[in-house]
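**Q** Dropping a prediction and its sequence here:
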Amino acid sequence: MDFETKGIFSSGTNKRDDLLETESKWEIFSPVSLIILCTMSILFIRSAQAYTGGNQWQMQVIWVIIGFSIYVIVSVVDYHFWMRFAHIIYVLGVISLVLVFLWPQKYGAQRWIDLGLFKIQPSEFAKIVTLILGASIMARSEIGNLKDSLKGICKLGFCFVCPMFLIFKQPDLGSTLVFPPIAFSILYVARIPYRFFVATALLFVVIIGVLGYDVFRYYQYKSENPHPNEAIVAYEDTTLIPLKDYQRKRILTFLAPEVMDPNGIGANWNRIQALIAVATGGISGKGLGNGMQAKLGYLPSAVAHNDFIFAVLAEESGFVGGMTAIAAYFLLIFGCLKVASKASDRFGAMLAIGVSVLLMTHVFINIGMTIGITPITGLPLPFLSYGGSFLISCFILLGLVQSVYRHRKEFR
């Protein structure tokens, strides 16, 4: 498809005034949404940590300043620059994922490179470099019928499987699950024949069935054994599904909470407390700093300011605050999709839609686990959850989208 005359999602020709209108809206909505979300982040991280003496909100201010500076730099650089060096930055990203295994485990996982003054979580940046290389591969691939497209699909598959495997081994199932939607968004923009998506959907159903059987068998095996800890070790030695015990527990707790945690004091505790926080927030909330779940420790301080920051936000600012955050996300994601539809080439369109899908996946899973419609995975909420690596990576992603529309051929 000729992206200079036809948008990826439209059938008509682009008009200059339409393009200007789209870019004008993006320039307005993008900064406004970022300001809203980053301000909320600092306020509610401070609120969540107010009674534990934490200084995370101060660190978040620093990360916001650094992230926004990088966002400006990335937006100024022509996005085709990253296409030329896609393989190099991808290799560096994969190497960083290997390096995490040189550091000792923390909280039962090896996800960080500890540099003393601060820690880096390479998996967040691996999402970016994988998106860039994946978009670069498919932008250069010849797409026709399914047979002609297989070479590009196989290259894309290898590009995504490598970081997914390393991240899964950390273990970080939540981040691993973010990669497939990004890959499919790239394939969609590449105009891969729909038969591929149908076949993949069927394969996905089979995988879900196998995982479901594994989790059910795990529960049976554990409940029938008088020594649960020994049963866990024995089961993990015999199963071919490489899930950890806590990952199976999370899935089972989501599917059957009344069986796994009937009293709500075990694996289901955080989920119940998050639901209470959201439910008691009402329309306008209890007021900044007046939330009881985090203050009294019912929502543990270890997760209140990151994975469950939306619960703190909803309790203290209510339905109004929650919907304000969701509206800000909608504007960001919709803006990314609009930029993708107006991109002048496939690479730009793939970058923009990949970013929108990545953000959408994080938002859906995080808010979903807070209100109880998805399992707890530990995925942070873009621009709201505490964390330097994730926040900076989100700014880089939006900087790439900004670069896509800034460097359209019409304005060169």
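**A** Okay, I see it. Not measured: the values here are computed from a predicted model.

**Q** CA only for contacts and neighbour counts going forward, please
**A** Will do.

**Q** Stretch 66-79: which residues count as buried?
**A** Buried residues in stretch 66-79, counted by 16 or more other C-alpha atoms under 10 Å: 67, 68, 70, 71, 72, 74, 75, 76, 77, 78, 79.

**Q** Quick check: of the residues you listed, which lies closest to residue 170?
**A** residue 67 (25.4 Å; C-alpha to C-alpha).

**Q** Tell me if that closest one really is in a helix.
**A** Yes: read with DSSP: H, G, I helix; E, B strand; the rest coil, residue 67 is one of the residues of a helix.

**Q** mind listing what the closest residue to it other than its chain neighbours touches?
**A** Residue nearest to residue 67 in three dimensions, not counting chain neighbours: residue 392, with 4.5 Å by C-alpha to C-alpha, 6 or more residues apart in numbering. The contact partners of residue 392, taken as C-alpha atoms under 8 Å, 6 or more residues apart in numbering, are 63, 64, 66, 67, 68, 70.

**Q** Residue 392 sits in which helix or strand?
**A** helix 388-406 (DSSP states H and E).

**Q** what's the answer for residue 23, then?
**A** Counting by DSSP H and E, residue 23 is found in helix 16-49.

**Q** Just the buried residues of that helix, please?
**A** 19, 22-23, 26, 29-30, 33-34, 36-38, 40-49.

**Q** Same check on stretch 91-103?
**A** So, applying 16+ other C-alpha under 10 Å, buried residues of stretch 91-103: 93, 94, 96, 97, 98, 100, 101.

**Q** Comparison target, given below:
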Amino acid sequence: MRKNETILDNIDWSLILLYFVLTILGLFNIYSASYNEEFPSLFSFSQEYGKQIIWIAVSMFLGFIVLLLESDILWKYAYWFYAVCMLLLIAVLFTREINGARSWLGFGSMGIQPSEFAKLGTAIAISAYISNMNIKLQSQSSAFYANLIVLFPMALILLQPDAGTFVVFTSFLWVFYREGISYDFILGFILRLIPFVDHTRIKIGSNFIPLLIVSGILVVSTLLLSQTTIQFFGMTLPGFWGLIISISVFLILALIVARITVMLRERKKLYYILIVAAIASSSLVFAVNSVFDYLKPHQKERIELFLGLEEDPDGKDYNRNRAMAAVGSGSFLGKGYHKATLASPQQGHVPMQSTDFIFCTLAEEWGFVGGILVLSLFVVLLFKIIQIAERQRSTFTRVFAYSIAVIIFYHLAINIGMTIGLAPVIGIPLPFFSYGGSSLMSFTMMLFVLAKLDSERKNVFR
């Protein structure tokens, strides 16, 4: 930084302004969603809206502390911050269960959710690793360690279990894709298990988007068949075995067709591809079925309800049905601030309406127009982050920017999706809107770290 420049000279204040607007809108929505007539003041610190003001103040304080730091501190101590986050994720496994999961560390009457900070820690660690000049993501070892940085916290979060945060961590795949990571090491590992197959002859590189689409279809199909059975030569098998048998039949038919129609010099390579695809698909089916069996009963019920395997409008899927009713009742222009009926805190019609289902309060009070305006603010924020990412000369800053962009996008899409019935209820807060300190502090630090890094974009440090 030049000596004649102040710390705040090069800050992109449009990013900070978007943060303030979203945070203030979030506060007033929490005030409406959890309003208590006995404590009408916004500054009633015994109520959620009063506590949220404290969390906003703490978050902003941390944010401005970040602006005072030198940027190179972030990558110098990236792995230390990541290590602390991982230790907190391990520590939380030894705490008591709250709502079926071990996700909180309590400090007296206060508590934090380490998994929220683990997103930030992982984003910083990934950025530091990829920005290392000795790292080439096309190499097997570099790709392996990059994925390990993400997979380790995912494994710890799965043990809690916290399905929502686990899903959010898969967003880092898109960051890897943007940076051109090669997944040939996974393909090579699978091929080594197959006798007489030369694993060096098949490459997929970073072009795994079609594989993700096929994988998604297999995952949904496996879940749809999870509670069914099939008859196969007099044996009763779990329904997912129908997929395994279908994959095997397809493989045999494809090999026969390849032998008849494909030239000899191309045939062996095609055999490799077909066999690997069949093994990978079968392995995915087994893995999804195993993970589904591991889930808590209420998590299984939510997935089954989302997939239409159960109908229970006022039972197990009560939260989502009530939230959808509240959103629909807002119509085009809404009922007005503090005039919600279904999403009214006095009615208690929608559970968790100040946290996971905060969007239904906004939608009922401000209608379709209000919902679109808030969504537009989030879209502007995401485009702003991507714009910042693309103007960087620093690999560290670019990777970090894309990391927080996909994290925020996942939170936004899943939270609103589960409120309007397009996604299963897996417990994900809406950034800057949902009540809670851990989420707000984490997202605040993400944006302020990005603002700090961007302010020194002319001085490439890594």
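**A** Nice, thanks for sending it over. Quick caveat: nothing in here was measured; it's all calculated off a predicted structure.

**Q** on that earlier part again, in CSV, list the buried residues of stretch 66-79 of the first structure along with secondary structure and distance to residue 186 of the first structure.
**A** As requested, the buried residues of stretch 66-79 of the first structure are exported to CSV (DSSP: H, G, I helix; E, B strand; the rest coil; distance: C-alpha to C-alpha, whole Å):
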residue, secondary structure, distance to residue 186 of the first structure
67, helix, 26
68, helix, 26
70, helix, 25
71, helix, 22
72, helix, 25
74, helix, 21
75, helix, 21
76, helix, 23
77, coil, 22
78, coil, 20
79, coil, 16
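
**Q** tell me which of those residues is nearest to residue 379 of the first structure?
**A** Distances from residue 379 of the first structure to the buried residues of stretch 66-79 of the first structure, taken by C-alpha to C-alpha, are shortest for residue 67, at 19.2 Å.

**Q** Quick one: the strands in the stretch 101-250 of the second structure, in order.
**A** 105-107, 110-112, 229-232, 235-238 (DSSP state E, counting those that start in this stretch).

**Q** and the third one, what does it pack onto?
**A** By that I understand strand 229-232 of the second structure. strand 235-238 (3 or more C-alpha pairs under 8 Å, 6 or more residues apart in numbering; DSSP states H and E).

**Q** In the second structure, what residue corresponds to residue 355 of the first structure?
**A** Using TM-score structural alignment, the partner of residue 355 of the first structure in the second structure is residue 404.

**Q** Next up, the contacts around that match.
**A** Residue 404 of the second structure neighbours (C-alpha under 8 Å, 6+ apart): 120, 123, 446, 447.

**Q** Now do the same for residue 177 of the second structure: its match in the first structure.
**A** Match for residue 177 of the second structure (TM-score structural alignment): residue 188.

**Q** Quick check: its match vs residue 172 of the first structure, distance?
**A** Relative to residue 172 of the first structure, residue 188 of the first structure is positioned 26 Å away (C-alpha to C-alpha, to the nearest Å).

**Q** Those two: which has the busier surroundings?
**A** residue 172 (21 against 16; other C-alpha atoms under 10 Å).

**Q** can you pull the contacts of the more buried one?
**A** Here residue 172 of the first structure is in contact with 109, 111 (criterion: C-alpha under 8 Å, 6+ apart).

**Q** Quickly note the distance from the match of residue 355 of the first structure to residue 74 of the second structure.
**A** 15 Å.

**Q** what residue lies at the spatial centre of the second structure?
**A** What sits nearest the mean C-alpha location of the second structure, by C-alpha atoms, centre = their mean, is residue 168, with 1.4 Å.

**Q** can you tell me which residue in the first structure aligns to that one?
**A** Per TM-score structural alignment, residue 168 of the second structure is aligned with residue 178.

**Q** same thing with residue 117 of the second structure?
**A** Going residue by residue (TM-score structural alignment), residue 117 of the second structure aligns to residue 125.

**Q** residues contacting its match?
**A** Taking C-alpha under 8 Å, 6+ apart, one finds 93, 389, 390, 393 in contact with residue 125 of the first structure.

**Q** Tell me, how many residues neighbour residue 179 of the first structure?
**A** 22.

**Q** sorry, that was for residue 253 of the second structure
**A** 12.

**Q** Alignment lookup: it to the first structure.
**A** In the first structure, residue 253 of the second structure lands on no residue (TM-score structural alignment).

**Q** Just to be sure, residue 253 of the second structure is in a strand?
**A** No: judged by three-state DSSP, residue 253 of the second structure forms no part of a strand; its state is helix.

**Q** show me the contacts for residue 390 of the second structure.
**A** So, once contact is read as C-alpha under 8 Å, 6+ apart, residue 390 of the second structure ends up touching residue 398.

**Q** could you point out the longest helix in the second structure?
**A** If you go by DSSP state H, the second structure has its longest helix at helix 358-390.

**Q** so after that one, what's the next helix or strand?
**A** With DSSP H and E, the next secondary element past helix 358-390 of the second structure is helix 395-419.

**Q** Helix 358-390 and that next one, what's the angle between them?
**A** 160 degrees (axes from the mean of the first three to the mean of the last three C-alpha atoms, to 10 degrees).

**Q** List the buried residues of helix 395-419 of the second structure.
**A** Buried-residue list, helix 395-419 of the second structure, by 16+ other C-alpha under 10 Å: 395-412, 414-416, 418-419.
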